[in-house]
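In: A predicted structure for the sequence below; I have some questions about it.
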Amino acid sequence: MADGVSPAMESLDILNVLRLLPHRYPFLLVDRIVEIDGDNSAIGIKNVTVNEPHFMGHFPERPVMPGVLIIEAMAQTAGAICIQHAKQIKPSVVYFLTIENAKFRKPVVPGDRMEIHVKKVKQRGMIWKFACEAIVDGGKVAEAMISALLSAEEPE
């Protein structure tokens, strides 16, 4: 803002997340966004439950959330703030462009409450880049740099 004062933090319940993101069960991986600081950063929440279909095969005796789904939760959290703050173009789709420096430090398992922290690193036009971390019980379980493209075009 011009006066140097940050706007009040926003949050989005599941109904508002559903209004922003096109994803639905079983691929919606953000239950709530508890904090949005403009288009600069956000904290999303994923409540991991044993009822999720990927746990039937990953792994039946010791369920672990697949790393690609942790990355997707990061992308969905970042995508929500892109769409929320790019209303002037009314994007119809957000394309995942890159994943860089992904690291997985600890398994995410049923019963975990995963916080997804995303922070905008760069924006050029409709291309956005974010530094992302997934945190469980105060400890970092994964991190990555991701980028996305907002498009006003209708998908074919």
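Out: Yes, it's here. Numbers count the residues shown, from 1 in each chain.
In: going forward, measure contacts and count neighbours with C-alpha atoms only.
Out: Will do.
In: and for the helix ranked longest in the chain, what's in contact with it?
Out: Among the segments of the chain that qualify as a helix by DSSP state H, the longest is helix 67-84. The contact list for helix 67-84 (Cα atoms under 8 Å, 6 or more residues apart in numbering) reads 17, 20-21, 28-30, 33, 36, 38-39, 41-44, 46, 90-91, 94, 96, 104, 116-118, 128, 130, 132-134, 142, 144, 146, 148, 150.
In: repeat the analysis, applying 7 Å as the threshold.
Out: For helix 67-84, the surrounding residues in contact (Cα atoms under 7 Å, 6 or more residues apart in numbering) are 20, 21, 29, 30, 39, 44, 91, 94, 116, 118, 132.
In: between the residues you listed, which is nearest residue 60?
Out: Closest to residue 60 out of those is residue 29 (20.3 Å), distances taken as Cα to Cα.
In: quick one: that closest one and residue 45 touch, right?
Out: No. Residue 29 is beyond contact range of residue 45, at 8.6 Å (criterion: Cα atoms under 7 Å).
In: residue 110 is in contact with residue 53, isn't it?
Out: No. Using Cα under 7 Å, residue 110 is not in contact with residue 53; the gap is 11.7 Å.
In: next one for the comparison:
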Amino acid sequence: MSNELSTIEINEIMELLPHRYPFLLIDKVVDFEIGKSLHARKNVTINEPFFQGHFPIKPIMPGVLILEAMAQATGVLGFKTIEKNDDTLYYFAAIDNARFKQPVVPGDVIDIHVEYLKERRGIGKFYCEAKVDGKVVCSADIMCARKD
């Protein structure tokens, strides 16, 4: 990524993504390079609604929600790469090679790293890693379909 950070704050993220509380899972974009890569961040707190049932005695962030946060990060990179009109959406089309390495718990900060790989027939392919304290907690290849 560049030496000068290109950040995106929550208000602009909300302009790009249709997700809202409790399903908006990105708090900030720390840096991105159009058409190449993005680094987003999610601060995990005990106040997350999913911790009420997953699991009350030993709260762990559900893996599917880590994947969803990664997919939302790919959507932000997609919207910053390709001009967005008001009706454009990116749909989570497929996932391959998903791996979970360790649990994510309240107090963790997830750093999501997205790398744009290619686009073919309107489907963008991205490689994503979610890290906590520099250690990979989840990785996957994510495909998103652009819908105008």
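Out: Yes, it's here. Keep in mind the model is a prediction, meaning the values are calculated, not measured.
In: and the TM-score between them?
Out: Superposed pair, TM-score by TM-score structural alignment, normalised by the length of the second structure: 0.94. Supporting alignment: 147 aligned residues with a Cα RMSD of 1.6 Å.
In: comparing residue 110 and residue 53 of the first structure, which shows the higher neighbour count?
Out: residue 110 (16 against 12; other Cα atoms under 10 Å).
In: quick one: that one from residue 60 of the first structure, how far?
Out: Relative to residue 60 of the first structure, residue 110 of the first structure is positioned 12 Å away (Cα to Cα, to the nearest Å).
In: list the residues that contact residue 49 of the first structure.
Out: Per Cα under 7 Å, 6+ apart, neighbours of residue 49 of the first structure: 110, 111.
In: quick one: map residue 12 of the second structure onto the first structure.
Out: When the first structure is aligned by TM-score structural alignment, the residue opposite residue 12 of the second structure is residue 16.
In: that older thread, so which of the contacts of helix 67-84 of the first structure belong to strands?
Out: Using DSSP state E, 44, 94, 116, 118, 132 are the members of those that sit in strands.
In: as a markdown table, those with neighbour count and distance to residue 65 of the first structure would be great.
Out: Listed next are these as a markdown table, based on neighbours: other Cα atoms under 10 Å; distance: Cα to Cα, whole Å:
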| residue | neighbour count | distance to residue 65 of the first structure |
| --- | --- | --- |
| 44 | 26 | 17 |
| 94 | 22 | 24 |
| 116 | 29 | 14 |
| 118 | 28 | 19 |
| 132 | 27 | 17 |
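In: which helix or which strand is home to the residue of the second structure most remote from its centre?
Out: Residue farthest from the centre of the second structure, counting by Cα atoms, centre = their mean, is residue 57 at 26.9 Å. Assigned by DSSP states H and E, residue 57 of the second structure belongs to no helix or strand.
In: now the aligned partner of it in the first structure: how far from residue 148 of the first structure?
Out: Under the alignment by TM-score structural alignment, residue 57 of the second structure pairs with residue 61 in the first structure. Distance of residue 61 of the first structure to residue 148 of the first structure, given as Cα to Cα: 35 Å.
In: just residue 11 of the first structure next, same as before
Out: Taken as Cα to Cα, the span from residue 11 of the first structure to residue 148 of the first structure is 22 Å.
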